[in-house]
Structures are given as C-alpha cells and as structure tokens.
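**Q** could you work out the structure for the sequence below:
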Amino acid sequence: MRLTLLACLAFLGATPLAAQTLSGETFDCVMDPVDVIALGAPVTGILEDVLVRRGERVTKGQPIARLESSVEEATVKLLRTRADSDEAILAQTARRDLIAVQRERIATLVDRNVASAEQLQEAEAELVAANALLAQAELEREIANQELARALQQLDQRTIKSPIDGIILSRDLSGGEYVAANGSIVSIVQLDPLLIEAFLPVELYPAISNGQRAMIAPAAPFTDNYEAQVITFDQVFDAASGTFGVELELPNPGSLLPAGHRCILSFPGDG
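**A** Predicted coordinates for the structure are as follows:
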C-alpha cells in the first residue's frame, strides 16, 4: 500500500523531463530496514528465559533466549564421563603387553627346542586377539568423543543467538511458553544499512544505473542530508502509474536514523 502511494506521488509530482535528466529533480522515498528477522529456534521446546527486551540493541552471536535443557545437560555429563574414561584402553594395553612378553618367551623356548611350534602359534594368535581388543577399546573411546561433540551441539542449539547486529523490534514469546517449529521468539530489525525505496517516472529509466550516487533528506525532525547508492531498479514498469521502482543503500552506522520514515531523494548530477 505504501509503495503504491509512493508510485502515485512520483507520477503526479514529477515534471516532464524531455532531456531525461535527473539533476534538480526530487522524489518521495521511504527509509526501510534492510532486514527484519523473525527469530525462531532450530528445535522445539519450552522457553526457559528470553534475555532481551523490545528496543534493545543486540550484536551478532549474542544470546537472545534459552530453551529448557536439563535432559541435554544430563546427556552431556554422561557422555563426558564416558569419553574421559581410559580404563578400558589401559586394561587392554596391559593385557596386550603381557601377551607380547609371553610370546617372546615361547619363541625363545622354541629356539631351544623346549617349547613346540603349536605353543608359539597359540601365543601369536592371542597377541593378534589382544591387539584387536585394544583397537576396539580405542574405537569405542573415539565414538564416545564424537557422541559427546554431538550432544554439545544439541545443547548449544538450546541457546538462541542473534544472527545479526540489530535492534529488537518485538518480543513474541516469554519464559515458560512453547516454541513451535515455525514459532517466532523475537523479531530483530537491521538498520545498518537502510534500504531506500522510491518510484521514478519511466522517462528517467535511461538515466538510472547501479552504483549511482544520490542524496537522501529524511523528513523532520532530521535536517541533514545523507549520501546513498543505487543498488537495483525495476526492469518492469508499472503501466498504471508510469513509474519504476528504485532501491538505494544508505549507510547508517550506529543505527542513528530510524526506519519506516519518509524522505526526499535527489541526484546531485546526471552520473
């Protein structure tokens, strides 16, 4: 609805431009956030706590909310105990070393014709079996470490983090509520950069190009002008209004300028 209004304003307010020039012309525009994220959770569950409030600034990676995670914490504790245990490996190593010593003794006795070849073969078979059991113990230790790593990732998923630097636009759920698969916990708005949207008469289409500089004058109470850059423009015209859409990017460090505000767009020259 807002874009339709802008299109009509651009169509009614622009003067005929036979020379297809941008210089000296002004156009109504709107300052929008570059992104609005309805932040959910990768897993379902009961919210333990929401750590932010509406209007609060957040940074990328900052914890936003936590799901109840007592089961996951208990699983991590169990798997860490198993992964840290090396008793099985130590026991199999000691058994393998003992069998290896016995095999060497039997080999010496065979050389002296005191023991039989069959005894040596049995000792060698026991040594092979001992090495296999040691390898199995080491494999089980590696599997336990991998299971622990997976459990830690599952536990980490219970902490919901912000994917961007932004501002909390709304807080949709509170502690104790259930987070569904498509549920939103908070909405985060990214205000740096801002996205400037405007509609220009189709006569100006040849004069617009990506990367083109423009000046943005936000409506009151702001009094300064800010430089923006064209990032895209419509390849399909709106026949009803005789306009086409243009989007510009306006750097907004510190998110000092608000989104959802009207502005005036002008171009300092033809390039």
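
**Q** all contacts plus neighbour counts: C-alpha atoms, from now on.
**A** Fine.

**Q** what count of nearby residues applies to the residue lying closest to residue 123 once chain neighbours are set aside?
**A** Leaving aside its sequence neighbours, residue 123 sits nearest to residue 103 (Cα to Cα, 6 or more residues apart in numbering; 5.2 Å). Residue 103 has 21 neighbouring residues, counting by other Cα atoms under 10 Å.

**Q** next up, the contacts around residue 103.
**A** 120, 123-124, 127 (Cα atoms under 8 Å, 6 or more residues apart in numbering).

**Q** figure out the helix or strand that residue 124 lives in.
**A** According to DSSP states H and E, residue 124 maps onto helix 117-156.

**Q** which other helices and strands does that helix contact?
**A** Contacting helix 117-156 under the criterion 3 or more Cα pairs under 8 Å, 6 or more residues apart in numbering; DSSP states H and E are the following elements: helix 70-84, helix 87-111.

**Q** out of those helices, which is closest to residue 233?
**A** Proximity to residue 233 (Cα to Cα) singles out helix 70-84 among those, at 49.0 Å.

**Q** the closest one versus helix 117-156: what angle between them?
**A** Helix 70-84 runs at 150 degrees relative to helix 117-156, counting by axes from the mean of the first three to the mean of the last three Cα atoms, to 10 degrees.

**Q** in helix 70-84, what counts as buried?
**A** For helix 70-84, burial by neighbour count (16 or more other Cα atoms under 10 Å) applies to 72, 75-76, 79-80, 82-83.

**Q** can you list contacts of that helix?
**A** 141-142, 144-145, 147-148, 151-152, 154-155.

**Q** could you also give me the structure for this next sequence, so I can compare it with the first?
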Amino acid sequence: MDFLKTTEQSSHYNNLENMSASELLTHINNEDKTVAVAVEKAIPQIEAIVKEIVSKLKTGGRLFYIGAGTSGRLGILDASECPPTFGVTHELVMGLIAGGDTAIRKAVENAEDDTNQGWKDLLAYNINSNDVVIGIAASGTTPYVIGALKEANKSGVTTGCITMNENSPLHLTAKYPIVAVVGPEFVTGSSRMKAGTAQKLILNMISTSTMVLLGKVKGNKMVDMKLSNDKLVDRAKRMVMENLNVSLEEATILIEKHGNVRNVLEKYKA
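**A** Below you'll find the predicted structure:
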C-alpha cells in the first residue's frame, strides 16, 4: 500500500527565524488547534482497542506501552500516572522505552533502530496472550516498536499502535491501529509538537476510559486515588464531606480510618 510520511513533510510556514515571538506563538497555536480534530477522527479506532484492553484487564492481563524518544516518554508518563490516579498497581499499566530508563532523560544513540530489543524488553515482563501491547511511533517506522509488535503478534499478544502516518509499517502491523494524521509540523519533522500532542491526548483517552470502565471512578471522582500528598488527602476529605454531608473533622477521621474515599463511601453511603 502507498505510504506517505506526512510527519516529515515540509512545514506550512517558512523563514521562521524572521518571525517575531508573537508570530511564532500564534502560528504554533494555530497548528495545535488542528490536533483535536485529527484525534476526533480516530475515536472509532480508539474505542475498539479500549474495549479489548478492558476485556483483557478484567481477566488478569496488563497494558504495555512501548516506544522510542518522545513517544516512549509519553507512554511512560501515562503509565506512571495510573497508580496514583486510579489506585491500581504499578504492574497493571507499564511503559517501555528504547534504551531503557536512561533514555527517559537523555537520548540513547541507535536504541530505536534495534529490531529485536523491543520484544526482549517485553519478555523481561513475561509478556503473554493475556496482555495488550500498544506501540507508539509518530512516524510509524521505528524498528524497535515494529519488531516488538511483530513478535507479539506471533505470540498471540493483542497489539495496538498510535501513529500519525496512515499505511505506515506500524499501522499495518498492529491488530488495533490508531492513526491520527496531524500533518506537517511547524518545525519540519519535529514530531514532539503536533504528533506528540496527539499521542498525549490519545493516551489520556485510552487510560482514562479504560479505568472508568473498570469501575475506578465513581460519579466523576477518583475514589481510588492514592492519598500520597497533602493535596490528594485534602481532595479526599472534600469528597467525603460532599457525599456524606459530614464536617471536615468527621471526614478526616473517616479517611484516616479507612484509607481511601471508596472504602469510606462503600461503608457509610446509603
């Protein structure tokens, strides 16, 4: 199939170095406004994989994100926010990046070009057919990611992807592809910009909708959040006050006694 790498096409803008700060910011913002529209078009694809993820997680499976560079970092960010937000274990949603933990802060030379390492990294977690692996690559051509998904397919592991290039190798490899075509970047080829924004939006949609469907949200509140800092403890108290119509002092006692909002509400809410 024909493959046009839109993420590498020339920017719609030129002579950036001659623009004022105001012009640069306005043009970047105008490009960013198009991202949500591109993501909206991919909602049916996102829905398909969310349903699969929920089904797998309900039967003991796990969700893995795997990527390189910006894509890998965004996957790790989304995975790392699931435990404090939804009270799940750190093993339920995990992010892997080409080059390992060092690559989270600093680029690891040639790490994304290894076609075998991605699958090796997944094997370290005893990846199996109960799990879901989502490969993230704006270009859709990252060998580290494609190689991992190819081996996952062979092993009966459910695969998905988030990419910005239709008919790219990654798109054609994943069983549940998500393709959001955001077009050329403001700075040609800088896929940390619109492509990265689209990836972040999609990851938010996947993890949040999955956790809601797994019952980790009540009403619109994060009742399972881990009370790991003063802000979250204060939020928990206010949630208890609102739901049970009790004073701050009573809410404080209940949170300290039962550990989180869900436990309090399940015990005391009529």
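
**Q** mind checking the TM-score on these two?
**A** Overlay of the two chains. TM-score (TM-score structural alignment, normalised by the length of the second structure): 0.21; 89 aligned residues with a Cα RMSD of 5.6 Å.

**Q** now stretch 94-103 of the first structure: buried residues?
**A** Neighbour-count burial for stretch 94-103 of the first structure, counted by 16+ other Cα under 10 Å, picks out 95-96, 99-100, 102-103.

**Q** report the buried residues of the top helix by length along the second structure.
**A** If you go by DSSP state H, the second structure has its longest helix at helix 194-213. Buried residues in helix 194-213 of the second structure, counted by 16+ other Cα under 10 Å: 194-200, 202-203, 205-212.

**Q** any chance of the contacts of helix 70-84 of the first structure in TSV, with neighbour count too?
**A** Formatted as TSV, those follow (neighbours: other Cα atoms under 10 Å):
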residue	neighbour count
141	19
142	13
144	19
145	17
147	18
148	21
151	20
152	18
154	18
155	20
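
**Q** farthest-apart pair in those residues, please.
**A** 141 and 155 (20.9 Å).

**Q** and the strands in the second structure?
**A** Using DSSP state E, the strands of the second structure run over 63-67, 93-97, 132-136, 158-163, 176-179.

**Q** now for the longest one, which elements pack on it?
**A** If you count contacts as 3+ Cα pairs under 8 Å, 6+ apart, strand 158-163 of the second structure packs onto strand 132-136, helix 143-154, helix 169-173, strand 176-179, helix 194-213.

**Q** where is the longest strand in the first structure?
**A** The first structure, longest strand under DSSP E: strand 186-201.

**Q** could you point out which element follows that strand?
**A** That would be, after strand 186-201 of the first structure and using DSSP H and E, strand 213-218.

**Q** how far off strand 186-201 does the helix or strand following that next one point, in degrees?
**A** Per DSSP H and E, strand 213-218 of the first structure leads on to strand 226-233 as the next helix or strand towards the C-terminus. Relative orientation of strand 226-233 of the first structure with respect to strand 186-201: 80 degrees, computed using the same axes, to 10 degrees.

**Q** and the next helix or strand past strand 226-233 of the first structure?
**A** strand 243-250.

**Q** for the next helix or strand after that next one, packing partners?
**A** As assigned by DSSP H and E, the chain's next helix or strand after strand 243-250 of the first structure is strand 261-266. On a contact count with 3+ Cα pairs under 8 Å, 6+ apart, strand 261-266 of the first structure meets strand 26-39, strand 213-218.

**Q** in a markdown table, list the ones you listed along with distance to residue 50 of the first structure and mean neighbour count.
**A** Converted to a markdown table, these look like this (distance: least, Cα to Cα, whole Å; neighbours: other Cα atoms under 10 Å):
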| stretch | distance to residue 50 of the first structure | mean neighbour count |
| --- | --- | --- |
| strand 26-39 | 12 | 20 |
| strand 213-218 | 34 | 20 |
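
**Q** ok, back up a step: of the buried residues of stretch 94-103 of the first structure, closest to residue 27 of the first structure?
**A** residue 96 (84.4 Å).

**Q** ok, for that closest one, nearest residue in space, not its chain neighbours?
**A** Among residues not flanking residue 96 of the first structure along the chain, residue 130 sits closest, at 5.0 Å (Cα to Cα, 6+ apart).
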